[in-house]
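model the following, please.
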Amino acid sequence: MNQVQKLLIIGFVWPEPNSSAAGGRMIQLISLFKRQGFNITFASPAQDSDFMVDLESLGVDKKSIDLNNYSFDVFIKELNPEIVLFDRFMMEEQFGWRVAENCPNALRLLDTEDLHCLRLARQKAFKEKRSFNATDLFLEDVAKREVASILRSDLSLMISEFEIELLESVFKIDKGLFYYLPFLLEPINSIEMLKLPSFEERKNFIFIGNFLHEPNWNAVQYLKETIWPLIRKLLPEAVLHIYGAYPSQKVVQLHNVKEGFFIKGRANDAREVVKNARVVLAPLRFGAGIKGKLLEAMQCGTPSVTTNIGGESMHGDLPWNGFVTDDITDFTDKAVQLYQDKNIWIKAQQNGITIINQRYLRGLFEDDFVKVVMILQADLQKHRLNNFIGSMLQHHTLKSTKYMSLWIEAKNK
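Next up, the predicted model:
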C-alpha cells in the first residue's frame, strides 16, 4: 500500500486497553494499519472515559459523532476514507448505511470481537439449566441483526475458528466474507522468560476480568459460592485476588478477608498483578470469542485452570497452559496441583509460551491480511456481486434501521 490511505474506525466505545481485551484488540488493529502508513481517524458516539487511551499520542485523530444525525454524513463525505472499520455489529447497524450512501467505494470491514448471539444463547441455556445447542442461535433476535451486519460488510474479522465454523455450518455464510485474525502478539523468547518471576517468587490465585461483561461476573459468583471453598479446604492459607474494571456494589460485597477472597477492583497494571500471581482461575460457564485474560496469563508466564468455554478455539491441538475441565472436583484438584507442584507448573508455563509463539504472533497474520485487503480494494465491485444477500440487505426496502434512524433524527429536531 504505497499511497497514503485513510481509515475511519467507528468505535462502540473509546478503547480502554487496560480495562478489557476488546480495548487491547482495538489498539492492535490501529497499530497494524499505522504500520501500513494509514491516516487513521477514530470516531465514536460514546462518552469520554477516565480510562480511555490517548489516541492522539498514537497518531490517531479523535472525533466524537452523534447517533441518528445528518452531521455524520457531512463528516464522512469530507473525510472520504478508503476503508471503514466498524467496531462490533451495533456500529455497522447504526452507521453502515450512511457509509454505503456517502462513500460507496469505501471497503467496509467489521471487527466482530466475538459472536454476541453465541454468548447470549449460551447464557440463556445456562440460566435455563440446559445444554446449549447450535440451533438455539436461530431463536436469538441478536443473531438476525448480527448475521445481517456480517452479510452487509465486505469482510468480517473473526478471532475464533469455532465461530467461523458456526457461521459457515449453521448460517451458511460464504467463507469469503470472513478473515481469521486473532489477537496479534509479539513473540516470547528465552531472555524474556528469564525476566519473569519464578515459581517461588509468586503467590496467590488470581481472577481478572471486566465486570461489565456478564460471563466474568458469573465466574466470580461461581468461585465464591462453589470452587473457592473447596480449594480452601485443601489449602487453608490460600488467597484469591479478584481484579477487574467497573466492579459494582454486588461485586464489592463478596470481599471476605477470613475466606481469603479479596475483591481488588481495577488493576493499575494488569500485566504486573498477573505476573506476580501463581495461578489464574477462570471458571467461565458461558461466553464466546477468545479470552484475553487467558492469553495475558500466558504472556505473563502464569498457568491457568479454565473450562472448555474458557479455552475454546485458543490452543488448537497444543497442550493447555495448565488445565481445562468443566468438572468442579477436577477443577479444584488441578488448581491445587498447579499451585503446589513446581514441575507441573513449569511445564504448564512452557505450554503457554508455545501457544503464543505458534498461534498468535503478529507476523503469522499481518502480511496476509494486508494482501487480502488490497485484493478486495482492487476488485470491490466483483466481491460485492458475489454477495447477493449482502446487496439485498442494503436495498432500500429492507433498510428498517435507516428509516428508524431518520425518524429519530426528525423527531429530535
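
could you use CA atoms for every contact and neighbour count after this?
OK.

which parts of the stretch 301-413 of the chain are helices?
Ranges of helices in the stretch 301-413 of the chain, per DSSP state H, counting those that start in this stretch, are 308-311, 328-340, 342-359, 362-378, 380-385, 388-394, 400-412.

one more to put side by side:
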Amino acid sequence: MIRVRVVTSRRLHVASLSTCTTPDSLLAYGSRILHCPDPHKKVALTFECQNRWKSEALPVYTGSLWGSDEAPGLPARGPRPELLAPKKMPSMKQLQTQASIPVIMLHALAHIELGAIDNYWDTLVRFDPVKFQLPRDFYDDFLTVAGDEARHFQMVDNRLRELGSEYGALPATRALLEHAANTAADLAARIAIVPLVQEARGLDSGDRLVHRMKSMGDKESAKVVEQIVWEERNHVRCGMKWFQHLAKVQKREQDQVAYFQELVLQFFPDGLPGPFDVEARQEANMGTEWYESLESKVAHPSGVKLEKRGDTQSASVAAFAASKKKVILAGSVWPERTSSAAGVRSADIIQVLQERGYQVLCVSPSRLNDHTSKLQEEQGVRCIQADANTDIFQKLLLETMPQLVVFDRFIAEEMYGWQAKKYSPEALRVLDLQDVHFIRRAREFAVKKQGLNFKETLDGEQLDIDPVEKIAIRELASIHRSDLTLYVSDFERDLLVSRFQVPDMNLHRCDFFYPAIDVSKLNSFNDRRHIAFIGSFKHSPNVDAVEWAKKHIMPVYRNLGGDAEVHIYGSYGETKRFVKLNDPKQGFFMKGFAPDAHETLSQYRLSIAPLRFGAGIKGKIADSWFVGTPCVSTSIGAEGMSLDGLQWGGTIADTPDTFASEMLHLYNDEARWDVAHQAGVAACSARYDASRNGDSLMERLERTMVEKRELREKNWMGRILWSENYRATEYMSRYIHAKNDGVNNGVK
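Alright, predicted model coming up:
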C-alpha cells in the first residue's frame, strides 16, 4: 500500500514508497533503506542505487523542494540482534559461553558496519542541498562510502557464516543507533562525528584488531578486517574534504580546526582517547593539528603512581643507557622489513649502525606488536612505546643520553624533534626522508585531480606545489630544523637545494643496501618466464600503476602479439577493487603478497614499473636488478636511478604504445635482454652496495657529530624555526601534556 503525504512550505511532495515501487531518486532510496529493518535488504538496495546512480544519472531528488522528513528519527531494525543499552551488554566472558572470541569480535564489527550504512544514508537524505551548498560530488562521495559500508557488512557477515554463525546471533549495543540522531540538526557536526571521529578511531584500532585475529590463528578474519581498515582511510579523507567545504560555507574556513574541535567537544566533552595512528590519519589527509589537543587520558585516583615501563622494559632501557654508542630511532610506526622498500631500508640502516658498534632503541606511539618482537628477537633492537604528548620520551632521553636521534620521516620529527633538542641537546638530530612526500603528493594531484600527462610533472622546477603547500611547508620545516637530512634521490637533492634553498651541506645521500651479487647464481634468459610487477597496494602510486597497465598497456601489448603473462604481487591486494583486476583471459593475474621479493622476481624474465607519479627511488626496480631481472619503467619510476656512464637496466617508456612495444622486444630478444640484465646488475652493484653505502653513511654521521656546533651556528633557517614564534608543534604537545597531567592529578 502507498501512503501519500502532501506537504506544503519547504517540504517536497513525496509518496512514502512501498516495497513494490522502484525508487526514483537518491532520496527515495535513502528513505527505503532507512525504513527497512532487514540488514541484507539494506545492502542490496544500496548496491542497486549505486548501479543506477552510475548508469542512469539517477537524480538526487524529484520535484522542486527537498524532502528531508523522509529520514526517520532512528533507522529501522529487525528482531535480531537483541539491542541492549551499553551498561546491560554481556561481558566478553559471558559472551564466550555463546561464541568464540573471533565470532564475538566479528559480530561487533558487523554491527558497526550496519550502523555506518544507516549513518551515511541518513547523511545523504537528511540535509538540504541548497542550504548547505552541496554539489553532486557530495552525493557521489558519500554514496561511494555507503556502498563501501554495505560491502564491508556483507564481508563480515559472510565470514561469520563461514565460522558457523551470522549477524544477529549475539546481542548488540543500541548506542550506535543514536549516532545519527545526535547530529541530525547540523551537517558539520555529522561530518565531524561520523567520519572524522568514529571512522578515524577505527583507523587507530584497526591494526590491533588485525594483530589479535592473527594471534588467535584466524588469518582469514584478519584479512577481512585488514581490508576494511585500509578502505576506511578514504572515508576519513572524504570527511575532511566535506568538513572543509562546510567550514567555508559557514564562514569558518579561517579557523576550521577550532570549529571542528568545538563540535567534537559538544559530543565528547572529555576529549578523545588515544593513542592515535598518526600515519594512517595523515594518509587520510587528517594532520595532527586536528586531533592532538583533543586527546584525553584516563583519570587515576590521587596518590596513585603510574609506572611508565614494566620491569623488563626498565632493565632493557638501563642496559641501553649503559652502552657507549647509542642511537634512538623514532617513527610514527615501527620499522618493518616485509612491508615496503622503505621498511627494508630502515632495517638495513639499523643493521649498519649495529655493525659499527651502536646499540639501537626504537620509539613509536604505536603499540608493541609482532614486528617489535621480531626486531627484538632477530636484531636485538629495543622497542619502547612513547606517546609524544607524554613525558616518556623526555625521560628516555634524559636517562640514556644518546649520541644520535634519527627521525623516520618528517612526521616523526614533528612529534619528537623538539624533545630531542631540549632534553638531549648534544645528540645529532637526523631526519630520514625516505622520499620527499610533498613531491609525490604534488604529482599525484596533477595527474589524478588535474588530469595532466605525468611527463609534465618531471620538471621539478615547474612542478606546481601550491595544492600541497601545507604538507610542503611542514616537510621543509622539518628538514631545516634537523642537523642532517638523509635523502635517496639526487633529483630530490637538486630540487631541495635549487628551488627550496636547503643547504647542500645539510644533506647526505643514503639509498639502498644490497649485498654483493653472485652473478653465477642468477637465472638465465631461458630459465625465466613471464612478466612481474611488485608493490604494496597501500601505496597509491602502485595502485594507479597497475590500473593504468591493465587498461592502457595490456591491450596494446596483446595486439602486438605479446603472449607473456603479467603477474601482479603486493600486500593488501585482496580487496574487491583489486581482485577484480584479475583477468585470466587477458593473461593478467593478481598473485597477492610475495613473502620473498627477491626469490619471486628472480623467476621472471622481465619486471615492469608503469608509475605515473611518485618520488624517491623505487625498491621494485632495485630488487629486480639485484636478481638480474631487467625492468621496463616510466621516467617517473626511473627518476634518481640513472647513473652516469652506466646503461639503464632495461628500458624507459612513457606512453602505453612505447611501453608495450618495449615489453615485447625486451622479453623476446635474448641478446638485448642479456645487455639489460648485465646493466641492471652493474647499476645495483655500483650504486647500492651495502658495504660502500654503510661506510659512507657512518663517515658522514660521525663527521657531522664532530661538526654539529659549527653547522648549527650556520643554519639560520633552522635557528629561526626553533625560535618561540615558530615552535607550534612543541607548544601543542606541551599543552596536551600539561592538560593530561592536570586531569590525572585531579585539576579541573
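
to Trp228 of the first structure, which of the helices of the stretch 301-413 of the first structure lies closest?
helix 328-340 (8.0 Å; Cα to Cα).

chain center to that closest one: distance?
Centre-to-centre, helix 328-340 of the first structure and its host chain are 27 Å apart (Cα atoms, centre = their mean, to the nearest Å).

distance from it to the second structure after superposition?
Compared with the second structure after fitting, helix 328-340 of the first structure deviates on average by 0.8 Å (mean Cα distance after the TM-score superposition for the first structure).

in the second structure, what residues pair with that helix?
Using TM-score structural alignment, helix 328-340 of the first structure corresponds to residues 656-668 of the second structure.

that older thread, out of the helices of the stretch 301-413 of the first structure, nearest to Ile76 of the first structure?
helix 400-412 (16.3 Å).

what residues of the match of helix 328-340 of the first structure count as buried?
Of all the residues in stretch 656-668 of the second structure, those buried under the rule 16 or more other Cα atoms under 10 Å are Pro656, Asp657, Phe659, Ala660, Ser661, Glu662, Met663, Leu664, Leu666, Tyr667.

likewise stretch 664-682 of the second structure?
Those buried within stretch 664-682 of the second structure under the rule 16+ other Cα under 10 Å are 664, 666-667, 673-682.

and stretch 734-748 of the second structure, by the same measure?
Buried, per 16+ other Cα under 10 Å, within stretch 734-748 of the second structure: Arg734, Ile736, His737, Lys739, Asn740, Val743, Asn744.

what is the burial count for Phe12 of the first structure?
The local packing of Phe12 of the first structure (other Cα atoms under 10 Å) involves 17 other residues.

Val430 of the second structure versus the aligned partner of it in the second structure, what's the distance?
Counting by TM-score structural alignment, Phe12 of the first structure lines up with Ser332 in the second structure. Going from Ser332 of the second structure to Val430 of the second structure by Cα to Cα, to the nearest Å gives 15 Å.

pick the one among the buried residues of stretch 734-748 of the second structure closest to Met213 of the second structure.
Asn740 (32.0 Å).

shouldn't that closest one be in contact with Ser296?
Yes: look at Asn740 of the second structure against Ser296 with Cα atoms under 8 Å: they come within range, at 6.8 Å.

before we move on, back to that, and the helices of the stretch 301-413 of the first structure as TSV, adding distance to Arg278 of the first structure?
What follows is those, written out as TSV (distance: least, Cα to Cα, whole Å):
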stretch	distance to Arg278 of the first structure
helix 308-311	19
helix 328-340	7
helix 342-359	9
helix 362-378	27
helix 380-385	49
helix 388-394	48
helix 400-412	49
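
burial measure for the aligned partner of Ser642 of the second structure in the first structure, as a count.
Applying TM-score structural alignment, one finds that Ser642 of the second structure aligns to His315 in the first structure. Around His315 of the first structure there are 18 other residues, counting by other Cα under 10 Å.

contacts only, for His315 of the first structure.
When contacts are counted by Cα atoms under 8 Å, 6 or more residues apart in numbering, His315 of the first structure touches Ile355, Arg359.

tell me the spacing between it and Gln350 of the first structure.
13 Å.

can you check Glu163 of the first structure too?
Distance from Glu163 of the first structure to Gln350 of the first structure, by Cα to Cα: 27 Å.

return the distance of Phe445 of the second structure relative to Asn526 of the second structure.
Distance from Phe445 of the second structure to Asn526 of the second structure, counting by Cα to Cα: 42 Å.

could you do Lys551 of the second structure as well?
29 Å.

what about those two, which has more around it?
Between Lys551 of the second structure and Asn526, counted using other Cα under 10 Å, the more crowded position is Lys551 (12 against 8).

if I pick the aligned partner of Met26 of the first structure in the second structure, what's in contact with it?
Superposed on the second structure with TM-score structural alignment, Met26 of the first structure falls opposite Ser346. Residues counted as contacts of Ser346 of the second structure (Cα under 8 Å, 6+ apart) are Pro335, Glu336, Arg337, Asp408.

now do the same contact list for the equivalent of Ile173 of the first structure over in the second structure.
By TM-score structural alignment, Ile173 of the first structure lines up with Val502 in the second structure. With contact taken as Cα under 8 Å, 6+ apart, Val502 of the second structure is in contact with Ile479, His480, Leu496.

confirm that Val502 of the second structure lies within a helix, as I assumed.
No: assigned with DSSP: H, G, I helix; E, B strand; the rest coil, Val502 of the second structure falls outside any helix and is coil.

please name the residues that touch Phe38 of the first structure.
Val4, Gln5, Lys6, Leu7.

how close does whatever residue of the second structure lines up with it get to Asp483 of the second structure?
Counting by TM-score structural alignment, Phe38 of the first structure corresponds to Tyr358 in the second structure. Distance, Tyr358 of the second structure to Asp483 of the second structure, by Cα to Cα: 19 Å.
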